[in-house]
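Visitor: Make a model of this:
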Amino acid sequence: MSVEKVKAFFKEYGIEDKILEFETSSATVELAAVAVGTKPERIAKTLSYRLKDSSVILIVAAGDARVENKKYKSLFGCKAKMLGFDEVQAEIGHSVGGVCPFAINDGVKVYLDESLKRFETVFPACGSSNSAIELNMEELEKYSSAIAWIDVCSY
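Guide: Down below sits the predicted model:
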């Protein structure tokens, strides 16, 4: 199970106890906000895309942010093409609803969107549809092994 992979990943840093697991689903921004007890915009959603060279990337953005195709194309040189539901588990290592930038498959590059910087802390998922962790921006950057902060969203 993906949450176990994420727990093992965070155990290396001694913070596996920070993972929150819920009795209810946190598979969508709205459900996660209710489960955590915060505003939807503080949920750090992780979106998966395929680039024109067939490589896969993740973009972590604020819960209220939307990827703007013009900005995306300007940065990545192609139209934004999200992975299909049936591709996510194999390509990323986590299922839809629990996709996060931690303990992912080798070769998947992670980018953090500037929309997150409005908040002191955010709540990304932890590999399952009923988990999250509260991290500040420095922690998110460190644990996600992000390539860069980017600006591809509007909110």
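
Visitor: make it CA atoms for all contacts and neighbour counts henceforth
Guide: Noted.

Visitor: Mind listing residues that contact the helix ranked longest in the chain?
Guide: As assigned by DSSP state H, the longest helix anywhere in the chain is helix 2-11. With CA atoms under 8 Å, 6 or more residues apart in numbering as the test, helix 2-11 has contacts from 16, 19, 93-95, 98, 102-103, 126-128, 131.

Visitor: how about 10 Å then?
Guide: When contacts are defined by CA atoms under 10 Å, 6 or more residues apart in numbering, helix 2-11 is touched by residues 14-19, 21, 89, 93-95, 98-104, 125-132, 143.

Visitor: SS state for the residue nearest the centre of the chain?
Guide: Nearest to the geometric centre of the chain sits residue 46, at 2.6 Å (CA atoms, centre = their mean). Here residue 46 is recorded as strand under DSSP: H, G, I helix; E, B strand; the rest coil.

Visitor: residues in contact with it?
Guide: Counting by CA under 10 Å, 6+ apart, residue 46 has contacts 57-63, 96-101, 110-112, 124-125.

Visitor: next up, for comparison:
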Amino acid sequence: MATVSSTDRVREAASAAGLSIEIVEMPASTRSAADAAAACGCSVAEIVKSLVFLGATSDDVLLLLVAGDNRVDEEAVAARIGEPLVRPNGRLVRERTGFAIGGVSPLGHKPETRIFIDEDLSRFETVWAAAGTPNSVFRTTPDDLLRATGAIRLKMTA
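Guide: Predicted coordinates for the structure are as follows:
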């Protein structure tokens, strides 16, 4: 049985959610928000940062989809979701999400992943998100991303 690539998993998840996306493979890394913005020709704010945490109590994977210009206030987010956040290492991120840091997509996660989307992303008509590898991205609208991921809208800053 062939292994499904990370980008194929993202493409399949998007299709299953009724989201039409085009995955773009960039010649340079899109690992950081600044790199992605330069490659996509948009502002850093229009990049969706996919930040992985674990719930300190639940041990659930917590995926925060954050506007590229925002810095997450971990204490405020923890208070809003009801449990402290724990930062996993790169090995654990890959084990629990199937994606390497720098390529974590909003789509294609296991069902036990709890996803939260930064309410500040709604400032934009379109945004760019990682598509499973450190140099692949896709463009979508914040509302379509919200629907496709089943995320909960959340204020990520203080």
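
Visitor: in the second structure, which spans are strands?
Guide: 24-25, 47-55, 61-67, 85-86, 114-118, 127-130, 136-140, 152-154 (DSSP state E).

Visitor: distance from the third one to the first structure after superposition?
Guide: Average distance, strand 61-67 of the second structure versus aligned residues of the first structure after superposition (mean CA distance after the TM-score superposition for the first structure): 0.6 Å.

Visitor: How many neighbouring residues does the residue nearest to residue 85 of the second structure when sequence neighbours are not counted have?
Guide: Of all residues not flanking residue 85 of the second structure in the chain, residue 55 sits nearest, at 5.2 Å (CA to CA, 6 or more residues apart in numbering). By the criterion of other CA atoms under 10 Å, residue 55 of the second structure has 18 neighbours.

Visitor: same deal with the one 4 residues further on?
Guide: By the criterion of other CA under 10 Å, residue 59 of the second structure has 12 neighbours.

Visitor: What distance do you get for the alignment partner in the first structure of it to residue 105 of the first structure?
Guide: Counting by TM-score structural alignment, residue 59 of the second structure lines up with residue 54 in the first structure. Counting by CA to CA, to the nearest Å, the gap from residue 54 of the first structure to residue 105 of the first structure is 15 Å.

Visitor: now residue 22 of the first structure
Guide: To residue 105 of the first structure, residue 22 of the first structure is 25 Å away according to CA to CA.

Visitor: picking up where we left off before, kindly reformat the strands of the second structure as CSV and extend each row with distance to residue 39 of the second structure.
Guide: Below are the strands of the second structure laid out as CSV (distance: least, CA to CA, whole Å):
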stretch, distance to residue 39 of the second structure
strand 24-25, 10
strand 47-55, 11
strand 61-67, 17
strand 85-86, 31
strand 114-118, 22
strand 127-130, 10
strand 136-140, 10
strand 152-154, 27
